[in-house]
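Asker: Show me the folded form of this:
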Amino acid sequence: MGCGNSHSILEPKGRKIIMMGAIGSGKTSILYQLTKKMQVPAIPTVGHNAEYLQINKEKFVLYDVGARNNDFNQIQHLLESAIALVFMIDASNSNVQVFRESIDLFHQCVKCPYFQGIPVAICLNKQDMAENIYIDEDVIMKNYPLDQIQGGNYKIFKMSYKNKTGIDEPFDWIQGQKLKPSNVKKAPRSPKRGQGNQYGFPLSTEQPQSNGSKALPETQDI
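Answerer: Next up, the predicted model:
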């Protein structure tokens, strides 16, 4: 997969791939490794991050949506017109509460009207910790409501951000699916930093920067 550099554009337009998962699953690390070839601190995302992602000469916008945004009514502007969902899971985390939160979030995703009929890539991250893998494909099949995915178009992947193995495969698979058209809309004017936005949650101010390039503003819609 070819991953292009991100660009600073005030009104981003493109097909949206939404990446979700429980806190600590590695969403932000994957986002910036794919789009900027950079490592970022392991800090939970507040709000969301978005970057351009080029997959085999096709350009998409990859959204990393923080796990705290569990009220889908407040983030519908991010989810609408999504053409694929990437659901990230920390396969090395044995915490029962985190496991249940992940299942609950996945259940919300498969019930969300914006995610109906789109490809779903389920990613078992942190495979580098082979001696501590608690969540494998069998656990996913037994505990996650895969049968509720409309159309049944999903695939389970193994990856490791640390070793940079398998991180391209879910996105290559998505790019090869029959993707629905995205209704691209002009982004609303962004509020000033610290003011929040019309959807009721604060803006993230923690987006990493690299080589002078700017990350996409969190409040931009596509």
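Asker: Please count neighbours and contacts with C-alpha atoms only from this point.
Answerer: Noted.
Asker: Kindly provide the distance from the nearest residue to Met129 once chain neighbours are set aside to Ile133.
Answerer: Excluding the flanking residues, the one nearest Met129 by CA to CA, 6 or more residues apart in numbering is Ser92, at 6.6 Å. Using CA to CA, to the nearest Å, Ser92 is found at 5 Å from Ile133.
Asker: Could you name every residue contacting both of those two?
Answerer: Residues touching both Ser92 and Ile133 (CA atoms under 8 Å, 6 or more residues apart in numbering): Gln127.
Asker: out of the two, which sits in the busier spot?
Answerer: Higher neighbour count among Ser92 and Ile133: Ser92, with 20 against 17, using other CA atoms under 10 Å.
Asker: right, and the more buried one touches Ile135 too?
Answerer: Yes. Taking contacts as CA atoms under 8 Å, Ser92 lies within contact range of Ile135: 6.7 Å.
Asker: In this protein, spot the helix with the most residues.
Answerer: As assigned by DSSP state H, the longest helix anywhere in the chain is helix 96-111.
Asker: tilt between the helix or strand following that one and helix 96-111?
Answerer: Following helix 96-111 in sequence order, the next helix or strand is strand 120-125 (DSSP states H and E). With axes from the mean of the first three to the mean of the last three CA atoms, to 10 degrees defining the directions, strand 120-125 sits at 160 degrees from helix 96-111.
Asker: One more sequence to fold, the one below, so I can look at both together:
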Amino acid sequence: MGILFAKLWNMFSGEEHKVLILGLDNAGKTTILYQLTMREVVHTTPTIGSNVEELKWKNMKFVMWDLAGQDSLRPSWTCYYSGTQFIVLVVDCMDRDRVPLVKEELYKILAHEDLRKANLLVFANKQDLKGAMSASELSSLLNLTSIKTHRWQIQACSALTGEGLFKGLEWMANHVTR
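Answerer: Model prediction:
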């Protein structure tokens, strides 16, 4: 009964849910942000700082922060952590060489005190390209099954075609907490 009440409350309260879109440079974070909010591909340049957009989905409001992924800018991510309900980690599934770095960054993120209650959605991006790692291969390489401190989901997707993005958004909508 409590879960039902919480979901109904979220549907009608107009409450905002903070989402951080993180990942290494060139993973597709900004393309995903605009595919979700505008439902179209927007040609972008590398993000310096952040992009923020509001997305209304199923009577919920998500404030989505797309943060720059360059090595020199990743330390600034912590400035955005407070109040985050969802971490969306975008991974370029064509870039096998940097998966160990993605894994290192992921576990740093999850260890941060301000994110201890955040849910994790991993977008296994670039599935439209031949030779891309599958979501299950990426899950294994990131050792996602070892994560016991956060609710998590991995979703295969393509930022360019939009395939899989709304399934990830649906997962987020089903895991909104107050």
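Asker: The residue mapped onto Leu20 of structure 2 from structure 1 in helix, strand or coil?
Answerer: Using TM-score structural alignment, the equivalent of Leu20 of structure 2 in structure 1 is Ile18. Secondary structure, DSSP: H, G, I helix; E, B strand; the rest coil: Ile18 of structure 1 is strand.
Asker: Would you mind listing the buried residues in stretch 126-137 of structure 2?
Answerer: Neighbour-count burial for stretch 126-137 of structure 2, with 16 or more other CA atoms under 10 Å as criterion, is recorded at Lys126, Gln127, Asp128, Ala132, Met133, Ser134, Ala135.
Asker: which one is the first one nearest to, not counting chain neighbours?
Answerer: Right, the one you point to is Lys126 of structure 2. Of all residues not flanking Lys126 of structure 2 in the chain, Ser158 sits nearest, at 4.8 Å (CA to CA, 6+ apart).
Asker: Under the alignment, what does that neighbour map to in structure 1?
Answerer: Aligned partner of Ser158 of structure 2 by TM-score structural alignment: Ser160.
Asker: what about its match, neighbour count?
Answerer: 20.
Asker: That one touches Cys123, doesn't it?
Answerer: No. Between Ser160 of structure 1 and Cys123 there is no contact under CA under 8 Å: 9.6 Å.
Asker: which residues does the residue nearest to Lys126 of structure 2 contact?
Answerer: Ser158 of structure 2 touches Asn125, Lys126, Gln127, Asp128, Gly164, Leu165, counting by CA under 8 Å, 6+ apart.
Asker: Secondary structure class of it, three-state.
Answerer: Going by three-state DSSP: Ser158 of structure 2 is coil.
Asker: For Cys93 of structure 2, see how far away it is.
Answerer: Ser158 of structure 2 sits 10 Å away from Cys93 of structure 2, going by CA to CA.
Asker: Can you work out which residues contact both of the two?
Answerer: Residues touching both Ser158 of structure 2 and Cys93 by CA under 8 Å, 6+ apart: Asn125, Lys126, Gln127.
Asker: one step back: does the match of Leu20 of structure 2 really touch Ala82, like I thought?
Answerer: Yes. Using CA under 8 Å, Ile18 of structure 1 is in contact with Ala82, at 6.6 Å.
Asker: Centre of the chain to stretch 26-37 of structure 2, how far?
Answerer: Stretch 26-37 of structure 2 sits 10 Å away from the centroid of its parent chain (CA atoms, centre = their mean, to the nearest Å).
Asker: One more: stretch 28-40 of structure 2?
Answerer: Distance of stretch 28-40 of structure 2 from its chain centroid, counting by CA atoms, centre = their mean, is 12 Å.
Asker: Going by neighbour count, which residues of it are buried?
Answerer: Those would be Gly28, Lys29, Thr30, Thr31, Ile32, Leu33, Tyr34, Gln35, Leu36, Glu40, for stretch 28-40 of structure 2 by 16+ other CA under 10 Å.
Asker: Sort out for me which of those are in strands.
Answerer: If you go by DSSP state E, the buried residues of stretch 28-40 of structure 2 have nothing in strands.
Asker: Rebuild the residues you listed as a markdown table, extending it with distance to Arg98 of structure 2.
Answerer: What follows is these, written out as a markdown table (distance: CA to CA, whole Å):
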| residue | distance to Arg98 of structure 2 |
| --- | --- |
| Gly28 | 14 |
| Lys29 | 16 |
| Thr30 | 19 |
| Thr31 | 20 |
| Ile32 | 20 |
| Leu33 | 22 |
| Tyr34 | 24 |
| Gln35 | 24 |
| Leu36 | 25 |
| Glu40 | 28 |
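Asker: nearest to Gly2 of structure 2, of these?
Answerer: The shortest gap between Gly2 of structure 2 and any of the buried residues of stretch 28-40 of structure 2 belongs to Leu36, at 30.2 Å (CA to CA).
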